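In: Here is a sequence together with a model predicted from it:
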Amino acid sequence: MISVNTIILMTGILLLLGIGSSKFSTRIGMPMLVLFLGVGMLAGSEGIGRIAFEDYHFANIIGSIALAVILFDGGLHTTLQAVQTSWRAALPLATVGVLLTSVLTGAAAAWILGIPLLHGMLLGSIVGSTDAAAVFSTLRTSGLRLSPRVTAILEVESGSNDPMAIFLTVALISLIMGTANSFSEMILFFILQFGVGSIVGIGGGFAAVWLANRINLDYPGLYPILVLACGLLIFGVAAVFEGSSFLAVYLAGIVLANKSLVYRNGILQFHDAAAWLSQIVLFVMLGLLSFPSRLTTVALDGLIVALVLIFIARPVAVWLSIFPLRLNLRELTFLSWVGLKGAVPVTLATFPLLAGVPHSQLIFNVVFFVVLISAITQGWSLAPVARWLRLGIPADTTPPITMEINALRHVDGEIVEYRVAANSLVADKTLRDLALPYDMTVTLVVRDDEVIMPRGSTVLKPGDKVFVAMRKKIKPLLDCLFDTCAEPLILHPGERIIFRADHTVRQLCTLFSLGCQQEVQDTLGSLIKDTQLSAPYRLGPFLVTPGTDAKLVTLVYSPLEISTLNISNQPIPQITPETDQAHNLS
């Protein structure tokens, strides 16, 4: 029997190998989950490590916990805007798309493997869903920033399609083993999976926000653990009431991501680390669970099943599910290709083994081989395909970092570190020439190893680290000011932004990409003074109104013909007084 100390030693070695392989993965562009699986296979009973591991029940438990942490972290990085943008496409893909993929793949698998149709359909159901762990990991390490809509669809689909895959898998196991209940009870189980999972996830997310913001812990380091405990509790409660635990924990993460939360930055960093640890443990463990000699016996059949899944089932499911939504051809093609498989199918493949389903070992081996093929082909090709379809740009490797300050726990303020991008609006400009909102202050500039105290004459150079104190509501605008917007910045009617009165019209036109006349040099204060007795001045879609004192003005987003402003790519023409309601903002 292996001693505890030996287990700890092997765990440390495997974690170090997993972390080291992530560095190697970045250099060669291979998805990290493939290398993590490779580390596990090398350490397994048929590899150089000779670690004997074939406990499917234990693997199922560890896999479920790891997936819960990964999905929770995925939800914590999903904005409400992304959900609003993607749900019309993500929901059909997570339901109808999974069903179509499962049926097409299952029918092919039954014929290819020579097994009964229900067993083939069981295999198809296991590999029918897009895997969240694989998608989140591959997107973050691809080196690309995909279009916001495609990223949102992929993330929301992969985070919400597990209930359908679990329902189909459990239902087919019941049919094969002769333990299936009535059709109405199966439909009730399906409704419980989605309904209870959604209710527990959303309700639990709001409860977690309330608890974290009001518990007032003495040690800030406990807040990330508190939030993780809430996530695991939500996962367990959903399971107890027969809902989808995976959907519940993902939705809870989304709620937490879009509410005001104390020590947000520390919580996000902790859960990023927890998700990475979970991915390493999960994929290395699944690698240990595999036997290369068994995989070679199903290699040809598994390859054919994988080709059917990748080139026929997934594309057909995507086109039939979301073609009516009028996505463009490039987006449909990319979504058809990136139906990544990962830990969820392998974890689901343990269900038939635990239930004693005939042909379950064959199903497990084929599923594992299909996952390997999907990860290598689809995961490795994600970045090249995105570039070929012109759906991605190089990602910024240094996203803005929010400083954690105890005094700012319950107030509307934070300090953020930005790195000036070469193509940003602030690059090579002095601070006095920038139209910076009043609700922010540049507090420090770091250039190489030199600390610069900011003055009006300070020039911001590409690569500078700029520390900014701000009110939280204007952070999305500043994200676009210091770098290209990761997602289009949307302003809604009635939103207000305060500026100094001595800023010129030209400066504001540059900030918001407004199509103003080149010679406009009037200050905002002069516009207020000149129009006190007449109609307010219109600056594109904004009304220029007095601020709280004579040194300030307020820009109120008040469009005439559009409901929102996409600042990142929608230029607005010409400044005109608001003299009538027929002004054209085309």
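Out: In hand now; what should we look at? The model shown is predicted, which means the values in this text are computed figures rather than measured ones. Numbers count the residues shown, from 1 in each chain.
In: going forward, measure contacts between C-alpha atoms and count neighbours the same way
Out: Fine.
In: Next, work out how far apart the nearest residue to residue 26 once chain neighbours are set aside and residue 503 are.
Out: Spatial nearest neighbour of residue 26, chain neighbours left out: residue 141 (7.1 Å); criterion: Cα to Cα, 6 or more residues apart in numbering. Residue 141 sits 41 Å away from residue 503, going by Cα to Cα, to the nearest Å.
In: which one of these two has more residues nearby?
Out: Higher neighbour count among residue 141 and residue 503: residue 503, with 23 against 17, using other Cα atoms under 10 Å.
In: I figured the more buried one hits residue 435, correct?
Out: Yes. Here residue 503 reaches residue 435: they are 6.1 Å apart, a contact under Cα atoms under 8 Å.
In: how about residue 460, what does it touch?
Out: 420, 426-431 (Cα atoms under 8 Å, 6 or more residues apart in numbering).
In: Quick check on those: which are buried?
Out: Listed as buried from the contacts of residue 460 are 420, 426-427, 430-431; burial here means 16 or more other Cα atoms under 10 Å.
In: next up, a second structure to put side by side with the first:
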Amino acid sequence: MSSTDSASVFSILRSKGVLLKENLRPTLELESGSNDPMAYMLTLILIAVIQSGGMSVPQAALMLVLQLVIGAIGGFLFGKAIVWLVNKIDIDNASLYPILILACSFFTFSVVTLAKGNGYLAVYIAGLIFGNSKIVHKRSIGTFFDGFTWLWQIVMFITLGLLVNPHELIPVTHIGLFIGVFMILVARPLSVFISLLPYRNFSWRARAYISWVGLRGAVPIIFATYPLLAGIEHAHVFFNIVFFITILSLLVQGTTVTYMARKLKLIDKPALKEEFGIELSEDIRSVMSEIDLTPAVLAHGNRLMDLKLPDHTLAVMVKREGRYFIPKGNTVLKEDDKILMISDDDKALLESYKELGVKKYTFKKNE
């Protein structure tokens, strides 16, 4: 039950148009991605202990170390190999790149698992390396896997739901409620506050929010099927308890994700929506920015040439009432126009925004 589902948390927040302060999003995503491999290993160790009639502490420790070390090394090596392969191979049909990466993910999981390593950890680390590397068609690949992830979450919940008979949940209600409430109110907050003791940059409100949004998803239910497949005694009862606790977590924590963020004053101002939807190649180090024209900005003059922009800066395109056009120096600008800027000097561009009174703008730069 230790696996959390940050994707569900951010789906709920996104549907409400809520952004979080204090760098909480990457923190929750890191936790969600890293605790799945540990939960997987603990599940396998406990199943092995039950099946063998007892596993010694040295054996369990050796298995844990091997799973972590082989999984981490395998994930790193395969991640680098996948980056090299995707950038090296030239596929005429760009839509086949996500299929290639998907095949590489299955291959990584299979090889590392056969080598007695943790396949989940390997795929996670390979994904971290791949996602933070310079690759071709990065935006289209990311869009594909975003939709692919949601598709399989839906499929998982439907499939796992078919394994449950509602009347079988009634006998486990009392123990499910006890464990669920204990995890939500005691175990989760205690583990979070202890784990975050070295990190002084998190306020008590952020720590409290992280404690509350330990939302359970499909992964604990999937792990609960392992004892079923292994033929462990009372495995069906374990599965029903895990399913009950997951539903309880979704009902209690899932429905209060936005409320708690508002109550703890952790809601950040939403970022300005990008209107042009243009991505620069990672090889281009220029900054791309979109600005909204207000009366304060137009007070400096209503023509493009009247706006004092730094050198090496271009006003590439204007959006006005749903229409896009390329401006000239004498183009007359109007209130609520949106201008796409590209500049080689990001600091000078920000200074010019201050002088012009530009308050609403986006700012994107390849590092």
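Out: On my side now, so go ahead. What you see is a predicted model, and the numbers here were worked out from it, not measured in a lab.
In: pretty sure the residue nearest to residue 26 of the first structure contacts residue 27?
Out: No. With contact defined as Cα under 8 Å, residue 141 of the first structure does not count as touching residue 27 (10.6 Å).
In: can you tell me which helix in the first structure is longest?
Out: Counting by DSSP state H, the longest helix found in the first structure is helix 183-214.
In: show me where the stretch 251-400 of the first structure has helices.
Out: Counting by DSSP state H, counting those that start in this stretch, the stretch 251-400 of the first structure has helices at residues 264-289, 292-297, 299-308, 314-322, 329-337, 343-348, 350-355, 360-374, 380-388.
In: For residue 186 of the first structure, give me its contacts.
Out: Taking Cα under 8 Å, 6+ apart, one finds residue 171 in contact with residue 186 of the first structure.
In: To which residue of the second structure is it aligned?
Out: By TM-score structural alignment, residue 186 of the first structure lines up with residue 60 in the second structure.
In: so how far is residue 53 of the second structure from that match?
Out: For residue 60 of the second structure, the distance to residue 53 of the second structure - Cα to Cα - is 13 Å.
In: and what of residue 325 of the second structure?
Out: Distance from residue 325 of the second structure to residue 53 of the second structure, by Cα to Cα: 74 Å.
In: Could you do residue 43 of the second structure as well?
Out: 15 Å.
In: go on, residue 216 of the second structure?
Out: Distance from residue 216 of the second structure to residue 53 of the second structure, by Cα to Cα: 30 Å.
In: and the two? which has more neighbours close in?
Out: Just comparing residue 216 of the second structure and residue 53: by other Cα under 10 Å the higher neighbour count belongs to residue 216, 27 against 8.
In: quick one: contacts for the aligned partner of the more buried one in the first structure?
Out: Alignment note: residue 216 of the second structure maps to residue 341 in the first structure; criterion TM-score structural alignment. By Cα under 8 Å, 6+ apart, the residues touching residue 341 of the first structure are 127, 129-131, 134, 370-371, 374-375.
In: for the aligned residue in the second structure for residue 446 of the first structure, helix, strand, or coil?
Out: Alignment note: residue 446 of the first structure maps to residue 319 in the second structure; criterion TM-score structural alignment. Put simply, residue 319 of the second structure is strand when judged by DSSP: H, G, I helix; E, B strand; the rest coil.
In: so what's residue 319 of the second structure closest to, chain neighbours aside?
Out: Counting by Cα to Cα, 6+ apart, the residue nearest residue 319 of the second structure is residue 338, at 5.1 Å.
In: Quick check, that neighbour in contact with residue 294.
Out: No. Judged on Cα under 8 Å, residue 338 of the second structure makes no contact with residue 294 at a distance of 9.7 Å.
In: More neighbours: which of those two?
Out: Neighbours were counted for residue 338 of the second structure and for residue 294 using other Cα under 10 Å; residue 338 has more, 24 against 17.
In: how close does that one get to residue 323 of the second structure?
Out: 10 Å.
In: Residue 124 of the second structure now?
Out: In terms of Cα to Cα, residue 124 of the second structure sits 42 Å off from residue 323 of the second structure.
In: Who has more neighbours out of these two?
Out: Between residue 124 of the second structure and residue 323, counted using other Cα under 10 Å, the more crowded position is residue 124 (22 against 7).
In: so the more buried one, which of the three states?
Out: helix.
In: Tell me the counterpart of it in the first structure.
Out: Matched by TM-score structural alignment, residue 124 of the second structure corresponds to residue 250 in the first structure.
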